[in-house]
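**Student:** Below are the sequence and a predicted model for it; my questions follow.
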Amino acid sequence: MVENRPYRNFLAYLVLTIGIVIVAFPVYLAILASTFDAGTIANGNMPLLPGDQAVTNYTRTIFEGASRTSREPVGGMMLNSFIMAMGIAVGKILISILSAFAVVYFNFPFRKTAFWVIFITLMLPVEVRIYPTYKIVADLGLLDTYTGLVLPLIASATGTLLFRQFFMTIPDELLEASKIDGAGAFRFFKDTLIPLSITTIAALFVIQFIYGWNQYLWPLLITTKSSMQTIVIGIKKMITTQDALTEWQIAMTTAVLAMIPPVLVVIFMQRLFVKGLVETEK
């Protein structure tokens, strides 16, 4: 029997509370700053209670943008980031699940070699292959396009490994039963594997959506038009080296808006996300 020691529970909750405060306080300050005017933030005496400029700041940020630095509305930046994040998440899932299906359920020459070649790419970060990837995208005329933003980032060794490990836990009897019923490879994949993989798909979707939403280096390289920049690049452009030129209320409002889509994705898919990461028996 596990002993119930109240002081240990209190200590655990105390440490957890302190950690939450440390992480959440900067977010709270950003939300506060988005409700004040530039003068209140600049003088360093910002109260710890919300101001009365929230509607003005958010309306201006979404539809107008920062007049001194980035003149593009943040609403357009969020749309670009959303399209990029969704494209990367969906593309990575499709390629990963199909490649894992091929590696596990098809016998072809050098099958294991193909998997290990895919796995080795985990050691190569995006920065290592950034120049040749940029050269190919530029030669194909994909600069300043959604295709150029999404296509080079949809291959995922992590997703392939995740689906492969899950497919290897599925009993062979299910495959044999599908064959007895006259199901082909595609029907087995569609009617059996995909329904069983829902939690894994959800977990990978959340991870890859946030990965795509937070991309900075790749969009910075291939977008030259202000209308194609993502919200992460927009925040960087709003914060200049001279404090006098930075409209901090707009920058903080943009930062708050940038947090909303990833947070909503995690909230709405939390249950499936946790199951996909920790569930061992499907």
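**Tutor:** Okay, I see it.
**Student:** going forward, measure contacts between C-alpha atoms and count neighbours the same way
**Tutor:** Fine.
**Student:** Just give me the residue closest to the centre of this structure.
**Tutor:** Ile210 (1.2 Å; CA atoms, centre = their mean).
**Student:** show me the contacts for that residue.
**Tutor:** Shown in contact with Ile210 (CA atoms under 8 Å, 6 or more residues apart in numbering): 85, 262.
**Student:** where exactly do the helices run in the stretch 1-150 of the chain?
**Tutor:** Along the stretch 1-150 of the chain, counting by DSSP state H, counting those that start in this stretch, helices occupy 6-33, 38-42, 54-63, 74-105, 111-120, 130-139, 146-150.
**Student:** Leaving out chain neighbours, which residue sits closest to Val256?
**Tutor:** Nearest non-adjacent residue to Val256, counting by CA to CA, 6 or more residues apart in numbering: Ile31, 6.3 Å away.
**Student:** The one you found and Ala258 touch, don't they?
**Tutor:** No. Proximity of Ile31 to Ala258 does not meet the contact threshold set by CA atoms under 8 Å, at 11.7 Å.
**Student:** Make TSV out of the helices of the stretch 1-150 of the chain and add mean neighbour count and distance to Leu221.
**Tutor:** Listed next are those as TSV, based on neighbours: other CA atoms under 10 Å; distance: least, CA to CA, whole Å:
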stretch	mean neighbour count	distance to Leu221
helix 6-33	13	28
helix 38-42	15	31
helix 54-63	18	24
helix 74-105	21	14
helix 111-120	14	25
helix 130-139	14	8
helix 146-150	21	10
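**Student:** okay, pairing it with this:
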Amino acid sequence: MIENRPLLKLTAHLVLIAGVALVAFPVYLAIIASTHGPTDFMSGIIPLLPGPHAVENYRQVLSSGVSTSGIPPISLMMTNSLIMALTIAIGKIVISLLSAFAIVYFRFPFRALAFWAIFVTLMLPVEVRIVPTFQVVANLGMLNSYAGLSIPLIASATATFLFRQFFLTVPDELMEAARVDGAGPMKFFFDILLPLSRTNIAALFVILFIYGWNQYLWPLLITTSSDYYTVVMGIKRMADVADSYPQWNTVMATVVLAMLPPVLVVICMQRLFVKGLVETEK
């Protein structure tokens, strides 16, 4: 028998509503701040109602940038961030799929050692090896380039591990049937494994896209030209001004625009993303 407890149900709903409000309130403040003028924040009090300068602020950051911060228009920085995030996400998934496929379905000497060598690199994130990685990138002439922004961050032991674990759950009968039908290794990979891995790929793509989009330290280190600034770098530079007050209206307009691509990716791939994370056989 299911007990009807209105008070408990009401309490649960109030807790959930409070949690949503707590998470959404900073986003609301950023949106409201992006609609006001630069002088509205001099008093130190953040307005809670929309202002009349929304179109002006968004037009400024999209077209001309903020001259006092020395950064390019946000449209260029968002393009750089988009290229970097897509290259990292797609590159990590492709390399991880192929490496996991080789480790699971090919028999070669030291196969287990190869997997654990890849897995151990989890203890060496880019922040730990940033000095030698920068030296290699500089020696290869990849500073101030999309290749320098993306390639050093492409390899992913985590994605390789996840795909390996999923491939191990695929029945051997599928491989045997494909072999009987005359399918080679790559045909088996493209026609059977890739369709079965669709939800895993979607879940990893969302995570890796956001990972690439939010990168700050590595782009800051290897970019000296404003043509390759990413949007996260731009927000930091807009907020750090030496001789004047930050123009919080344009900073918050940039923050709101920078939120849109990750949010759109999550919304568009939400069904596959959740399915890829919660399916028990994964």
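**Tutor:** That came in fine, so what should we check first? All values derive from a computational prediction rather than experimental measurement.
**Student:** rewinding a little: got the angle between whichever strand or helix holds the residue nearest to the centre of the first structure and helix 74-105?
**Tutor:** Using DSSP states H and E, Ile210 of the first structure sits in helix 198-213. With axes from the mean of the first three to the mean of the last three CA atoms, to 10 degrees defining the directions, helix 198-213 of the first structure sits at 140 degrees from helix 74-105.
**Student:** quick one on the thing from earlier: how much space is there between the residue nearest to the centre of the first structure and Met86 of the first structure?
**Tutor:** Ile210 of the first structure is 9 Å from Met86 of the first structure, where distance means CA to CA, to the nearest Å.
**Student:** again, but for Leu162 of the first structure
**Tutor:** Counting by CA to CA, the gap from Leu162 of the first structure to Met86 of the first structure is 19 Å.
**Student:** what does Ile170 of the first structure give?
**Tutor:** For Ile170 of the first structure, the distance to Met86 of the first structure equals 28 Å [CA to CA].
**Student:** Check Thr61 of the first structure too.
**Tutor:** 23 Å.
**Student:** To what extent is Arg5 of the first structure buried, counted in neighbours?
**Tutor:** By other CA atoms under 10 Å, 8 other residues sit near Arg5 of the first structure.
**Student:** which residues sit in contact with Pro125 of the second structure?
**Tutor:** By CA under 8 Å, 6+ apart, no residues touch Pro125 of the second structure.
**Student:** could you redo the last one with a cut-off of 10 Å?
**Tutor:** Contact partners of Pro125 of the second structure, counting by CA atoms under 10 Å, 6 or more residues apart in numbering, are 153, 156.
**Student:** Same question for Ile231 of the first structure.
**Tutor:** Contacts of Ile231 of the first structure by CA under 10 Å, 6+ apart are 73-82, 213-216, 237, 254-255, 257-258.
**Student:** Spell out the secondary structure type for Thr280 of the first structure.
**Tutor:** Assigned by DSSP: H, G, I helix; E, B strand; the rest coil, the conformation of Thr280 of the first structure is coil.
**Student:** That one contacts Thr169, doesn't it?
**Tutor:** Yes. Using CA atoms under 10 Å, Thr280 of the first structure is in contact with Thr169, at 9.0 Å.
**Student:** I'd like to know which elements the one helix or strand Lys187 of the second structure maps to is packed against.
**Tutor:** Assigned by DSSP H and E, Lys187 of the second structure falls within helix 185-188. Judged by 3 or more CA pairs under 10 Å, 6 or more residues apart in numbering; DSSP states H and E, the packing partners of helix 185-188 of the second structure are helix 74-105, helix 172-180.
**Student:** picking up where we left off before, Ala100 of the first structure versus the residue nearest to Val256 of the first structure, what's the distance?
**Tutor:** In terms of CA to CA, Ile31 of the first structure sits 43 Å off from Ala100 of the first structure.
**Student:** now swap in Met1 of the first structure and tell me
**Tutor:** 43 Å.
**Student:** how close does Ser96 of the second structure sit to Phe189 of the second structure?
**Tutor:** Going from Ser96 of the second structure to Phe189 of the second structure by CA to CA gives 13 Å.
**Student:** rewinding a little: return the set of buried residues in the helix holding Ile210 of the first structure.
**Tutor:** For helix 198-213 of the first structure, the neighbour count (16 or more other CA atoms under 10 Å) marks 198-206, 208-210, 212-213 as buried.
**Student:** now do stretch 214-227 of the first structure
**Tutor:** Across stretch 214-227 of the first structure, burial judged by 16+ other CA under 10 Å covers 214-216, 218-219, 222-223, 226.
**Student:** what do you get for stretch 43-53 of the first structure?
**Tutor:** Within stretch 43-53 of the first structure, the residues that qualify as buried are 46, 50, counting by 16+ other CA under 10 Å.
**Student:** Can you get me a residue count around Ile233 of the first structure?
**Tutor:** Ile233 of the first structure: 20 neighbours (other CA under 10 Å).
**Student:** For it, what is the enclosing helix or strand?
**Tutor:** Ile233 of the first structure is part of helix 231-238, with elements assigned from DSSP H and E.
**Student:** which bit of the second structure covers that helix?
**Tutor:** Using TM-score structural alignment, helix 231-238 of the first structure lines up with residues 231-238 of the second structure.
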